[in-house]
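Visitor: sequence and predicted structure, then a few things I'm wondering about:
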Amino acid sequence: MKDSGLRIRIERELREKFIEVCRQQDRPAAQVIREFMRAYIADNETPETPEKKKRVSR
């Protein structure tokens, strides 16, 4: 369920090239961005260990 938005400022040329590639692949730009975000999180998220939780809660 999508219930939130994200507004970013990017260079016009970057946006135009991105939109064009999405069109060539017949994929909505928002879908591509969501997939990138999920992959980025999966690649960079670290599970919290009990030791980290203890240090944070002090």
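Guide: Yes, it's here. These numbers come from a predicted model, not from an experiment.
Visitor: make it CA atoms for all contacts and neighbour counts henceforth
Guide: OK.
Visitor: where do the helices sit along the chain?
Guide: 12-24, 29-44, 50-57 (DSSP state H).
Visitor: can you list the ones you listed in a markdown table and add mean neighbour count?
Guide: A markdown table is the format used below for the helices of the chain (neighbours: other C-alpha atoms under 10 Å):
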| stretch | mean neighbour count |
| --- | --- |
| helix 12-24 | 12 |
| helix 29-44 | 11 |
| helix 50-57 | 8 |
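Visitor: take a look at this one as well, against the first:
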Amino acid sequence: MTTGDKAENTDEKLKGAVKKNVGKAVGNERLEAQGRAEQAKGSLKQAGEDVKDAFRS
């Protein structure tokens, strides 16, 4: 996995966390759910990249 891929996945997880927390703070359930979804998507991508790395070694 390239450093760029790691950064993108981390960035996506971070954006999701921010959205989730902002949504929770202002009482916007939709924004909070979108944030959770983005976090999960970033984590899933990261896990996929980790699997690829395991097979490359």
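Guide: Yes, it's here. Since this is a predicted model, take the numbers as computed values, not measurements.
Visitor: report the TM-score for the pair.
Guide: After superposition, the two chains reach a TM-score of 0.35 (TM-score structural alignment, normalised by the length of structure 2), with 25 aligned residues with a C-alpha RMSD of 1.8 Å.
Visitor: and the helix or strand harbouring Asp11 of structure 2, what does it pack onto?
Guide: Counting by DSSP states H and E, the element that carries Asp11 of structure 2 is helix 3-26. Under the contact definition 3 or more C-alpha pairs under 8 Å, 6 or more residues apart in numbering; DSSP states H and E, helix 3-26 of structure 2 sits against helix 29-56.
Visitor: what angle do the helix it packs on and helix 3-26 make?
Guide: For helix 29-56 of structure 2 against helix 3-26, the angle by axes from the mean of the first three to the mean of the last three C-alpha atoms, to 10 degrees is 160 degrees.
Visitor: remind me what helix 29-56 of structure 2 packs against, helices and strands.
Guide: helix 3-26.
Visitor: nothing else from me, thank you.
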